[in-house]
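> sequence plus predicted model, see below.
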Amino acid sequence: MSVFDHIQTLKDQGLTQIKEANDLDTLNNIRVNLTGKKGELTKVLRSMKDLSNEERPKVGQVVNEVRDLFATEIDNKKEQLQQAELEAQMQKEAIDVTLPGKESYLGSHHLINIVRQDIEEFCVSLGYQVITGPEVESDHYNFEMMNIPKNHPARDMQDTFYVDATHEHLMRSQTSPVQARTLEKHDFSKSPLKMISPGKVYRRDDDDATHSHQFNQLEGLVIDENITMAHLKGTLQAIAQHVFGEDREIRLRPSYFPFTEPSVEVDVTCFACGGKGCSTCKSTGWIEVLGAGMVHPNVLENAGVDSQKYGGFAFGLGLDRFAILKYGVSDIRDFYLNDVRFLEQFRQEAK
């Protein structure tokens, strides 16, 4: 076979391979095999040393013509393959605008946060400020500043979790330490103190339908001159009616708390029977909702406040209990199980 016949054969085979290439990688391999440094046409050029002087220019011309033809056909084929890939991608990513859209899932506020935010906003409208503090507290602020010295029997009611061997630091059993810290800093010569302190608290307790070792509390404190029990009752009546309805009434029963004197338990008329007596309220017509009282003089003096000049009241409520009573939740553990089905029931309650 002459060199010209060999070139013609390479030409025919190369054009066929280019035409049948179905992807860019295959096409690039064909280009390398035909026109690369080690390709078939290069081999022909290297064999020209064996040709006569008369044949060399003719063979060189034919090889260059075939090389240019391959380059043109490869470019054309490459453009076709790229266009085909683009169309395939567009087809794959096409969006049918006539199909119904996928509904986006929107979460909702947790019921405890709904109740907390509601009471916070109401108290702010009464002139209170919201102050928060650390959940890991010192024994000094959690107990001693609250008129509960070491070995005081009232500590048994708030047995909590200590975080060091010296029993000097603990998970707070109430949000009262926030009040103690604020009392130390507040300048009463400039303004009275009206604050609420919401947050998580911890106590060693059984986990059952009505108890948890962790729950949410909101405490309120008002300190000024000439504050009386009437101010306390009016405030609690306003909060109860805001949360539970305008037809609710409250009553105050004598009780004991080491940080208030006198101290009271606060009941609200039963939601189920309106005060007539039923199984929900154990036929009393009343349901206990929180504790309160006039701030003990020792608490004020511990914080450096003159108890002869200033006085006030404090109250503390369990946000979990308020949520249970307001929305008829039967088990406190439902708040912490992260069951979306339970939480979705209260989506409409979120503001």
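The structure has been received and is ready for your questions.

> make it CA atoms for all contacts and neighbour counts henceforth
Will do.

> name the single longest helix found in this protein.
helix 55-92 (DSSP state H).

> next SSE downstream of that helix?
Using DSSP states H and E, the helix or strand that follows helix 55-92 in sequence is helix 111-125.

> who are the packing partners of that following helix?
Under the contact criterion of 3 or more C-alpha pairs under 8 Å, 6 or more residues apart in numbering; DSSP states H and E, helix 111-125 touches strand 129-130, strand 193-202, helix 229-244, helix 319-327.

> contacting residues around the second one?
Counting by C-alpha atoms under 8 Å, 6 or more residues apart in numbering, the neighbours of strand 193-202 from elsewhere in the structure are 116, 120, 123, 127-133, 135, 160-161, 171-176, 178-179, 186, 213-224.

> same deal with the first one?
Outside of strand 129-130, the residues that reach it under the criterion C-alpha under 8 Å, 6+ apart are 120, 123, 124, 194, 195, 196, 197, 198.

> want to compare, so here's the second one:
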Amino acid sequence: MKEKLGEIRSRALQTMDNVTSLGELEDLRVKFLGKKGELTSILKEMGRLSKEERPVIGQIANEVRNEIENKINCVKEELIEKQKYEKMEKEKIDISISTNKERIGHRHPLLSTIEELEDLFISMGFTVVDGPEIETVENNFDALNSPENHPSRDLSDTFYITEDILLRTHTSPVQIRAMKEYGAPLRIVSAGRTFRFDDVDDTHSPMFHQIEGLVVDENISMANLIHTLDIFIKELFGKDMKTRYRPHYFPFTEPSAEVDVTCMACRGKGCPACNNTGWSMELLGCGMVHPKVLENCGIDSDKYTGFAFGMGIDRITMVKYGLNDIRLLFDNDNRFLEQF
């Protein structure tokens, strides 16, 4: 039996010198040390030995097992290190490659405008909040006091996913979410993409960007709204800019208004761009938050009032940079983007 143990030891150690993979090493381990391995089979025969021989053979068997196990561990470590080295060599990155051809980008004019608007409202005490682009009909229409027969709820005007889920048609649902979560008082702005079915031309797109603001507190009046918007417009376009408020209808505000600003080309003097009126096209919509909207969000309309406003960021970007086609903002044409 001593000879068999010695033979197993020699064969195992010699065989492991030629192993090239962890899989082969595991096969050898099972072959020699497994439940049905060669060493285990030898140990099962020890019951036939005399009492004097058993401890001697048992000690030799343990020494053989330990030596084989140690050899397996050493070979395993060597194979793992070899694999690591080969992987590093294969995946090595040549950091000496010239980067002269790398092109560094910059802010898209739309993103620059969004950040400028958000920073401006933050300086006025507003908090920026965000919300999902896929919305519920409840938040997008019902809570905003839009009746079921309102044109914007028609299938031909809005991108519906299901009867109760749609792509938001404005960023107003963010205001609903904020009022439901935080209650009053509240002073927030939210910017993001919105979606409405529209034919693509130089001023229309089925995907566009909006920013909306909301203030809810005690004793909020139309005067607060006008003062806030006047400050915003002067800070954005210049101290000489004037505003004009025209009555309008929105289901979620009452009273409501559209806001015109001084023509950017002539600064109010009159020119062909503004048909000699001195006023540019309508910039934004606004109004006092309808009491039903407050109540839908769990806010006491007898105690709190508020105002809201919203505008197209694409339009502001076009006015700011003198663009005449909204499609330029979405074409990803480097010839256009590199100008900014």
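Cool, got the structure. The structure displayed is predicted, hence computed values, not measured ones.

> coming back round to it: which of the contacts of strand 129-130 of the first structure ranks first by neighbour count?
residue 198 (27 neighbours; other C-alpha atoms under 10 Å).

> against residue 119 of the second structure, how distant is the residue mapped onto that one from the second structure?
Counting by TM-score structural alignment, residue 198 of the first structure corresponds to residue 191 in the second structure. Here the criterion is C-alpha to C-alpha, to the nearest Å. By it, residue 191 of the second structure lies 12 Å from residue 119 of the second structure.

> now residue 27 of the second structure
In terms of C-alpha to C-alpha, residue 27 of the second structure sits 66 Å off from residue 119 of the second structure.

> how far is stretch 123-136 of the second structure from where the chain is centred?
Computed by C-alpha atoms, centre = their mean, to the nearest Å, the chain-centroid distance of stretch 123-136 of the second structure equals 14 Å.

> can you list the buried residues in it?
Residues of stretch 123-136 of the second structure classed as buried: 126, 127, 130, 131, 133, 134, 135, 136 (neighbour count, 16 or more other C-alpha atoms under 10 Å).

> what's the second one aligned with over in the first structure?
Taking TM-score structural alignment, residue 127 of the second structure has residue 129 as its aligned residue in the first structure.

> quick revisit: quick one: buried residues of the longest helix of the first structure?
59, 63, 66, 67, 70, 73, 74, 77, 78, 81.

> re earlier: between the contacts of strand 129-130 of the first structure, which sits nearest residue 146 of the first structure?
Residue 146 of the first structure has its nearest neighbour among the contacts of strand 129-130 of the first structure in residue 197, at 14.8 Å by C-alpha to C-alpha.

> before we move on, the earlier item: list just the nearest of the buried residues of helix 55-92 of the first structure to residue 260 of the first structure.
Distances from residue 260 of the first structure to the buried residues of helix 55-92 of the first structure, taken as C-alpha to C-alpha, are shortest for residue 81 (85.3 Å).

> what's the spacing between the closest one and residue 26 of the first structure?
Residue 81 of the first structure is 11 Å from residue 26 of the first structure, by C-alpha to C-alpha.

> try residue 11 of the first structure
Distance check for residue 11 of the first structure against residue 26 of the first structure: by C-alpha to C-alpha, it reads 18 Å.

> now do residue 319 of the first structure
70 Å.

> neighbour count winner among these two?
More crowded of residue 319 of the first structure and residue 26, by other C-alpha under 10 Å: residue 319, with 26 against 13.

> what's the match for the more buried one in the second structure?
In the second structure, the residue paired with residue 319 of the first structure according to TM-score structural alignment is residue 313.

> that match contacts residue 112, doesn't it?
No: contact criterion C-alpha atoms under 8 Å: residue 313 of the second structure and residue 112 do not qualify, at 10.4 Å.

> in the stretch 151-300 of the first structure, which spans are strands?
169-171, 193-202, 214-224, 250-257, 260-269, 286-295 (DSSP state E, counting those that start in this stretch).

> in TSV, list these along with distance to residue 344 of the first structure.
TSV is the format used below for these (distance: least, C-alpha to C-alpha, whole Å):
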stretch	distance to residue 344 of the first structure
strand 169-171	31
strand 193-202	23
strand 214-224	20
strand 250-257	31
strand 260-269	28
strand 286-295	26
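
> please name whichever of these is nearest to residue 338 of the first structure.
Nearest of those (C-alpha to C-alpha): strand 214-224, 15.1 Å.

> the closest one against the second structure, how far on average?
Superposed on the second structure, strand 214-224 of the first structure shows a mean distance of 0.3 Å to its aligned residues (mean C-alpha distance after the TM-score superposition for the first structure).

> so which bit of the second structure is that strand matched to?
Counting by TM-score structural alignment, strand 214-224 of the first structure corresponds to 207-217 in the second structure.

> relative to the whole chain's centre, how far out is that stretch?
On C-alpha atoms, centre = their mean, the centre of stretch 207-217 of the second structure falls 20 Å from the chain's centre.

> now do stretch 123-138 of the first structure
Counting by C-alpha atoms, centre = their mean, stretch 123-138 of the first structure is centred 21 Å from the centre of its parent chain.

> start and end of it, how far apart?
Stretch 123-138 of the first structure: ends 28 Å apart by C-alpha to C-alpha.

> now stretch 188-197 of the first structure
Using C-alpha to C-alpha, the end-to-end distance of stretch 188-197 of the first structure comes to 19 Å.

> ok now it, how far from the chain's centre?
32 Å.

> I'd like to know how many residues surround the alignment partner in the second structure of residue 267 of the first structure.
The equivalent of residue 267 of the first structure in the second structure is residue 260 (alignment by TM-score structural alignment). The local packing of residue 260 of the second structure (other C-alpha under 10 Å) involves 18 other residues.

> pretty sure residue 260 of the second structure contacts residue 280?
Yes: applying C-alpha under 8 Å, one finds residue 260 of the second structure in contact with residue 280, separated by 6.4 Å.

> who wins for proximity to residue 156 of the first structure among the strands of the stretch 151-300 of the first structure?
For the strands of the stretch 151-300 of the first structure, the distance to residue 156 of the first structure is smallest for strand 250-257, at 12.5 Å, taking C-alpha to C-alpha.

> can you give me how far the closest one is from the chain middle?
On C-alpha atoms, centre = their mean, the centre of strand 250-257 of the first structure falls 38 Å from that of its chain.
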